[in-house]
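**Student:** give me coordinates for this.
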Amino acid sequence: MFSADHLRFFLEVSRHGRLNDASRVLGVDHTTVGRRITSLEKAAGHRLFDRTPSGWRLTEAGRRLVGYAETVESTLIAAFEDQTTSVGSLTGSVRIAAPDGFGAFVLTPQLTRLRRDHPRLDVELVTATEHDALSTRGFDVAVSLERPSPRFMSSRKLASYELKLYASPSYLRAAPALESLDDLRRHVLIWYVDALLDVVPLRILDAMHLDGRPQFQTNNITGHWLAARHGLGIAPLPNYIGEPDDQLVCVLPDEFAVRRDYWTAMPRDLTRLARVKAVDDLLRSIVADDVHLLAPDADDQ
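**Tutor:** Now for the predicted structure:
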C-alpha cells in the first residue's frame, strides 16, 4: 500500500539514482531501500524505475509520481516545522545552489545575516556554473544564470549585472596599447575552459569575434579574478567583483559591457517552508543593498 514512508524512499532513489546513495541519506541498508521500492511498485501496479547498469532511472509512471511525492514530503516538513520551530528561529538545514561568482562573492559574505537571525539553521552552499545545475532536485533554493524550467519550479528574476573587462595596472603597463576591442588580439585573455562551458549566457567571447581562444582558461570565476589581479591578463568579470577591487582597472568600458541576469528557483512544493522563505528574503535584501546589482522592475519577473 502507499504510505508517506514508502514515498520518502521513492524520492531519495529518484534523486540519487542508486540504492547505495539513497540508503546513506536514509540511514538504512540498501536492501531495505530495494524492498521498499518493490513494495511500492506492487501497490502501484507498475514499475516506477528502470534498473540499468548506470543506475535506477524513473519510468514515465515514476516521473508522474515525483510531483505528488514531493508535495507530501513538503507538507510533512512544513507541519513538523510549525510544531518544533520557536518563534523567529529556524532549525534544520537548507541547501542553496548558486553560480560560482554569485555564491562566493555576493552570497557568502552575507550569510552572517542568516546565521544571526537563525543560529540553529544549518546552511549548505553548493556553487557551480553549469547548464544542468538545476536538472536534479538537489537544492531548496537556487540562483541560476538561465531562466529555470517552470516544471515543478517556482522562479523569478533576481537581479541583473554587467560583465566588463578588468586587468591589473602592472599588466597594462607592460602590455601593448589597448584602445579598441581589436587590440585584444594582442593581449592575454582569461576565461572559462571552452570545452566545459555549456552555459549559453556566458559564451560572450564568441560575440566578440576574436581569433583563437583565451590563452588562460580555468573553470571557475575565482580563478579568473585571481589571474587578473596577479597580472596574467585581461578577464571579463562581473562588475560586483571588478569594481570594488582597487587592484583591478576596468578597460574599454565604453566598448565592452554585457548585461546578464540571475534567476531564483525553488521547487514548488518547498515554497511554503519557512527556511526557504528566509533564504528568498535574504536574496532580495542582498540585491536591494548591492550597488552593483540591479533589481528587476515589478513587471520584469
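**Student:** from here on, just use CA atoms for contacts and neighbour counts.
**Tutor:** Noted.
**Student:** buried set for stretch 84-96?
**Tutor:** For stretch 84-96, a neighbour-count test (16 or more other C-alpha atoms under 10 Å) marks L90, T91, V94, R95, I96 as buried.
**Student:** tell me the SS of the last one?
**Tutor:** This points to I96. strand (DSSP: H, G, I helix; E, B strand; the rest coil).
**Student:** quick one: residues contacting it.
**Tutor:** Going by C-alpha atoms under 8 Å, 6 or more residues apart in numbering, I96 touches V123, E124, L125, V126, F139, D140, V141, A142, V143.
**Student:** if you set the cut-off to 6 Å instead, what comes out?
**Tutor:** If you count contacts by C-alpha atoms under 6 Å, 6 or more residues apart in numbering, I96 has them with L125, F139, V141, A142.
**Student:** neighbours around the third one, how many?
**Tutor:** The reference is to V141. 24 (other C-alpha atoms under 10 Å).
**Student:** here is the second sequence; please produce its structure so I can put it next to the first one:
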Amino acid sequence: MDRKQSDTEIVYDDYLDDSWRRTGWAELPFFLAVARAGTFRAAAERLKVNHATVDRHIRALEEAYSVRLFDRKARGVTLTAAGRNLLEKAKAAERTVLTAKRSVSGMDAKLSGEVRLNISSWNAYYVLAPNMPRFHELYPDIDLKVTVSDRVEDLTKSPSDVSYRAAWSVDEDVVARKVYSYCAAVLASEDYIKQHWDSRGPNGEGLHWIGKSTLWPNPKLDDTKLFSGAARRGEVLDPILINELLKHGQGMAIVPVCTLLVVPVLSVVPGTPVVPDRSVWVLLQSDLRHTARVRAVVEFLCEMGKNTYKREKELLLSSELMNA
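**Tutor:** Next comes the predicted model:
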C-alpha cells in the first residue's frame, strides 16, 4: 500500500506487519552479551539485569529458532555450531543499529548529548584527566563516556564515536586527524641510574629492562640493540604500571619522552638516543563528522594534544634533556 505525504513518497510494506518482532530481535542483545562474557552471570552483570532474565531471553531465542545456541557447562557456556553462525550475523545487526543511531542523532546540531570516547591509558591519566574540568566548563551538557583501553580497536566495528590513540598510520574507513608526532626514549629513575650505571657490564649486564618495547615496538630503538646483556623483569604491558615501576627504581623502559613531564624523578638513560615515535590521532565515525557535539569533542581533543606537543617540544629543547 502506498501513501503520499507532501512531495515525499512513503512506502509501507504492510504485508510484513510486525512478524519481525517474533524473530528473536529483542533477544539478540542478551545472546551477544552471553557470547562475549562466557557465562550467564557475567552477562547479567554487564546488562545490569538478574541471571533469570538472561536465561529467559536465551531460552526464548532458542525456541524461536528451534535450535540450541549454547552448550551449558558447569563453568560457563560455549557456542554451538548454530550459535557461532548466529554470532557474526548478530554482530552485523548490532553494527547496523549503532550506525542508524549515530546517523539519526547526528542530525542534532546542539552541543548536548552523549559522546563515547575510547582513549589509551597513558593519555587518559596524564592528558585527558587534567583537562576534564575545562571540558565540563566549556560543554556542560555533553555527556562524555570514556572507555580506557590500550588495545587498538577497529573504530568501524566499535560502539565508540571517537578514538584518541597513537599509531604509525591509520588505514580504517574513518575520519582521521593527525594531531602530533611524539618521541620515545629509554628512561629510568635518577636513583636507579646512580645505583646501577657505574657497575654495569659492557653490554648492560647488571641493568634491567621493564618490558622492553612493551605495547608497540619502536624499531629505531630496538635495532640499536641497547643493553643486550640487561636482564628483563617481566612482560609488563600496562603503561601506567611501567611508569610506576620506573619511578620506584625497578629498571629501564622505552616510553614516550614526555613521560618526563608527568614522572619528574625519571631521566633519559645516559648515552641513549631520543628518537621519533608514533603519531597521536583523533578518529571519528564518518557518519558523525557533521554532528555538533562530536565536532566539539574532536576539537577539544586536538587542542589538548597540541598543548602536549608544545610541552614536549619545550622539553626536547631544554638543556637538561639534551645533556642527559
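**Student:** rewinding a little: which among the buried residues of stretch 84-96 of structure 1 gets closest to L283 of structure 1?
**Tutor:** Closest to L283 of structure 1 out of the buried residues of stretch 84-96 of structure 1 is I96 (10.8 Å), distances taken as C-alpha to C-alpha.
**Student:** and that closest one, how far is that from T84 of structure 1?
**Tutor:** As judged by C-alpha to C-alpha, to the nearest Å, I96 of structure 1 and T84 of structure 1 stand 22 Å apart.
**Student:** again, but for F2 of structure 1
**Tutor:** Per C-alpha to C-alpha, F2 of structure 1 is found 27 Å from T84 of structure 1.
**Student:** just the strands in the stretch 51-200 of structure 2 please.
**Tutor:** Ranges of strands in the stretch 51-200 of structure 2, per DSSP state E, counting those that start in this stretch, are 70-73, 76-79, 113-119, 142-148, 162-167, 175-189.
**Student:** out of those strands, which is closest to E299 of structure 2?
**Tutor:** Ranking the strands of the stretch 51-200 of structure 2 by their distance to E299 of structure 2 (criterion: C-alpha to C-alpha) puts strand 175-189 first, at 10.1 Å.
**Student:** run through who's touching that closest one.
**Tutor:** For strand 175-189 of structure 2, the external contacting residues (C-alpha under 6 Å, 6+ apart) are 246-247, 249, 252-257, 265-269, 274-284, 286, 302.
**Student:** show the buried residues in the residues you listed.
**Tutor:** Buried members of the contacts of strand 175-189 of structure 2, scored by 16+ other C-alpha under 10 Å, are 246-247, 249, 252-257, 266-269, 274-284, 286, 302.
**Student:** tally up the residues packed near the nearest residue to L316 of structure 2 once chain neighbours are set aside, please.
**Tutor:** If the residues on either side of it in the chain are set aside, L316 of structure 2 comes closest to M322, at 6.9 Å by C-alpha to C-alpha, 6 or more residues apart in numbering. M322 of structure 2 has 12 neighbours, counted by other C-alpha under 10 Å.
**Student:** what's the spacing between M322 of structure 2 and S279 of structure 2?
**Tutor:** Counting by C-alpha to C-alpha, the separation of M322 of structure 2 from S279 of structure 2 is 22 Å.
**Student:** repeat that for Q5 of structure 2.
**Tutor:** Going from Q5 of structure 2 to S279 of structure 2 by C-alpha to C-alpha gives 51 Å.
**Student:** equivalent analysis for E299 of structure 2, please.
**Tutor:** Distance of E299 of structure 2 to S279 of structure 2, given as C-alpha to C-alpha: 17 Å.
**Student:** ok, back up a step: between the buried residues of stretch 84-96 of structure 1, which sits nearest S74 of structure 1?
**Tutor:** Checking the buried residues of stretch 84-96 of structure 1 against S74 of structure 1 with C-alpha to C-alpha, the nearest one is V94 at 13.1 Å.
**Student:** contacting residues for the closest one?
**Tutor:** Counted by C-alpha under 6 Å, 6+ apart, V94 of structure 1 has contacts V123.
**Student:** still on that earlier bit, in TSV: the buried residues of stretch 84-96 of structure 1, plus distance to N220 of structure 1.
**Tutor:** What follows is the buried residues of stretch 84-96 of structure 1, written out as TSV (distance: C-alpha to C-alpha, whole Å):
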residue	distance to N220 of structure 1
L90	32
T91	32
V94	24
R95	20
I96	18
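**Student:** of the residues you listed, closest to G55 of structure 1?
**Tutor:** R95 (24.1 Å).
**Student:** surely the closest one meets D122?
**Tutor:** No: R95 of structure 1 is beyond contact range of D122, at 8.6 Å (criterion: C-alpha atoms under 6 Å).
**Student:** any idea how far V269 of structure 2 is from H208 of structure 2?
**Tutor:** For V269 of structure 2, the distance to H208 of structure 2 equals 12 Å [C-alpha to C-alpha].
**Student:** now swap in R68 of structure 2 and tell me
**Tutor:** Distance, R68 of structure 2 to H208 of structure 2, using C-alpha to C-alpha: 53 Å.
**Student:** same check on P219 of structure 2?
**Tutor:** Taking C-alpha to C-alpha, one finds P219 of structure 2 at 20 Å from H208 of structure 2.
**Student:** higher neighbour count, the two?
**Tutor:** H208 (22 against 12).
**Student:** that one corresponds to which position in structure 1?
**Tutor:** Structural alignment (TM-score structural alignment) places H208 of structure 2 against L189 in structure 1.
**Student:** list the contacts of its match.
**Tutor:** Going by C-alpha under 6 Å, 6+ apart, L189 of structure 1 touches P214, Q215, G233, I234.
**Student:** rebuild the residues you listed as JSON lines, extending it with secondary structure and distance to L58 of structure 1.
**Tutor:** JSON lines is the format used below for the contacts of L189 of structure 1 (DSSP: H, G, I helix; E, B strand; the rest coil; distance: C-alpha to C-alpha, whole Å):
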{"residue": "P214", "secondary structure": "coil", "distance to L58 of structure 1": "41"}
{"residue": "Q215", "secondary structure": "coil", "distance to L58 of structure 1": "43"}
{"residue": "G233", "secondary structure": "coil", "distance to L58 of structure 1": "47"}
{"residue": "I234", "secondary structure": "strand", "distance to L58 of structure 1": "46"}
